[in-house]
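Student: Fold the following for me, if possible:
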Amino acid sequence: MIGRLQGIIAAKHAPEVLLDVNGVGYEVHLPMTCFYDLPEIGKPVTLWTHFVVREDAQLLFGFNNADERALFRLLIKAQGVGPKMALGIMSGMSANQFIHSVRQGDVSTLVKIPGVGKKTAERLLVEMKDRLKDFTGADFDTGLPGAAPSNMGMALSPADSAREEALSALLALGYKDNQATKVIKQVALDDMSAEDIIRAALKAMM
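Tutor: Sure thing, here's the model as predicted:
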């Protein structure tokens, strides 16, 4: 089990980061609420990780602290919730916002997450309400920190590159192509980084 990684950020392509740990590159998937808080490429970072082994893939999911990882692990224990859906949930809202939604029985917010229908949301609220009863996350962040600009997509203009990267990230999180494209057109400005566009798009869809 890989529980924590400490290394240098070699590349960022939301929602994935390439972490160089003593010359070995680990591809780590992060919720966007964690991705926003990453330092710039070339800077050190420590990520708490959860390792998933499937027949067709081995995946690493990363988090800024142990409490966020603990919430992810509770989510994937819920019926019908896999790592991708859990990543989408934690990307669409902060951990504190999710806990608040569960405690308030807020189905309408959860159904806006890709792949979460009304029945899944209702079941998730029932299961998570009991599991989160005594759960306190001292390290949870209540906001969405600012993002470092990305340098991906050099063949395109900076504005187009940011839009393409934002679209790729939203698709990876489970949003439909037409839905993601439409909301990016609505929120994207030429001076916004990819992470800024993703944050604005997720906010608009939630």
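Student: Every contact and neighbour count from this point should use C-alpha atoms.
Tutor: Fine.
Student: Identify the residue nearest the residue most central in space within the chain in space, chain neighbours excluded?
Tutor: Centre of the chain computed as the mean C-alpha position; nearest residue by Cα atoms, centre = their mean is P31, 1.6 Å away. Distance criterion Cα to Cα, 6 or more residues apart in numbering; nearest residue to P31, sequence neighbours excluded, is S91 at 4.6 Å.
Student: Next one: the one you found from D106, what distance?
Tutor: 17 Å (Cα to Cα, to the nearest Å).
Student: residues touching the residue nearest to the centre of the chain, list them.
Tutor: For P31, the contacting residues are P15, G62, F63, L87, G88, M90, S91, by Cα atoms under 8 Å, 6 or more residues apart in numbering.
Student: Can you give me the neighbour number for the third one?
Tutor: Neighbouring residues of F63 were enumerated by other Cα atoms under 10 Å; the total is 25.
Student: to compare against the first, here's another:
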Amino acid sequence: MIHRLRGQLAEKDMEGVVVDVGGVGYRASTSASTLRALPAVGEDCVLHTRMVVREDAMLLFGFAGREERAAFDTLTAVSKIGPKLALAILSSLSPQEIVEAVGRGDVVKLASVPGLGKKTAERLVLELKGKNLGSFDPGIGGGAGGPFIEAREALAALGYSIEEAERALQAVPPQDSVQRYVKEALRRIGSRR
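Tutor: Next comes the predicted model:
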């Protein structure tokens, strides 16, 4: 099994990369975040890989770091999530954002990934919630559950973007009610303007 490649980055496109290792070019599909993290074509690089063997193909997937590869492994263990969908998820969300969304049961955030419908997002939360998510789990902030999501939706209803609402709410210590989350988040948003 190919676990890691070290060589010269020979090609880079929207689908993935080719790494030249001793004159042999290895093609690997990658996430958008890995593409951004890799150096320019012609430079040396290290690519952490996962090989997927199917009846009709042997596919190689590459990652800029071990954390993203661990997230890929965890995602592909969920039923109805194959390697391509796992890459789409990792192109939209960082491993930490995945852990936080699963921990909060945030189906809306997960379903915002192109190709990941609401039912599959619900399955992902159901299968991963409460499990140790391996080496890519940076730890979920205490208490970020239902009130957090409801507060984010309340801020969105007030006209703030989901990203702006999340940034403000993540700066708020865990609260026991939606109202307290919203009040603290609005105070932080107001102080930034």
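Student: hang on, the earlier thing: okay, S91 and D106 of the first structure: which has more neighbours?
Tutor: Using other Cα under 10 Å, the more surrounded residue of S91 of the first structure and D106 is S91, with 26 against 15.
Student: so that one makes contact with M32?
Tutor: Yes - if you go by Cα atoms under 8 Å, S91 of the first structure and M32 touch, sitting 4.5 Å apart.
Student: SS state for the closest residue to I184 of the first structure other than its chain neighbours?
Tutor: Spatial nearest neighbour of I184 of the first structure, chain neighbours left out: A201 (6.1 Å); criterion: Cα to Cα, 6+ apart. Secondary structure, DSSP: H, G, I helix; E, B strand; the rest coil: A201 of the first structure is helix.
Student: Aligned against the second structure, show me the partner of A201 of the first structure.
Tutor: Under the alignment (TM-score structural alignment), A201 of the first structure pairs with nothing in the second structure.
Student: tally of neighbours for A201 of the first structure?
Tutor: For A201 of the first structure, the count of nearby residues is 24 (other Cα under 10 Å).
Student: Enumerate every residue touching it.
Tutor: If a contact means Cα under 8 Å, 6+ apart, then A201 of the first structure has A180, V183, I184, V187 as its contacts.
Student: How about the contacts made by E122 of the second structure?
Tutor: By Cα under 8 Å, 6+ apart, E122 of the second structure lies in contact with V107.
Student: can you confirm it is in a helix?
Tutor: Yes - counting by three-state DSSP, E122 of the second structure is located in a helix.
Student: And the strands in the second structure, which stretches?
Tutor: Assigned strands in the second structure, in chain order: 4-13, 16-21, 24-30, 44-53, 58-63 (criterion: DSSP state E).
Student: G25 of the second structure touches E11, doesn't it?
Tutor: No - applying Cα under 8 Å, one finds G25 of the second structure not in contact with E11, separated by 9.3 Å.
Student: Now do the shared contacts for the two.
Tutor: Shared contacts of G25 of the second structure and E11 (Cα under 8 Å, 6+ apart): V18, V19.
Student: State the distance from the nearest residue to L59 of the first structure once chain neighbours are set aside to D134 of the first structure.
Tutor: For L59 of the first structure, ignoring the flanking residues on the chain, the nearest one in space by Cα to Cα, 6+ apart is V52 at 5.1 Å. V52 of the first structure is 26 Å from D134 of the first structure, where distance means Cα to Cα.
Student: Which strands or helices does the lengthiest helix in the second structure pack on?
Tutor: The helix spanning the most residues in the second structure, taking DSSP state H as the definition, is helix 178-192. In terms of contacts (3 or more Cα pairs under 8 Å, 6 or more residues apart in numbering; DSSP states H and E), helix 178-192 of the second structure is packed against helix 146-157, helix 162-170.
Student: With mean neighbour count and distance to I98 of the second structure as added columns, please give these in TSV.
Tutor: Shown next, in TSV, are those (neighbours: other Cα atoms under 10 Å; distance: least, Cα to Cα, whole Å):
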stretch	mean neighbour count	distance to I98 of the second structure
helix 146-157	19	14
helix 162-170	18	14
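Student: about what we covered before: for A162 of the first structure, state which of the contacts of A201 of the first structure is nearest.
Tutor: Minimum distance to A162 of the first structure across the contacts of A201 of the first structure is 10.2 Å, recorded for I184 (Cα to Cα).
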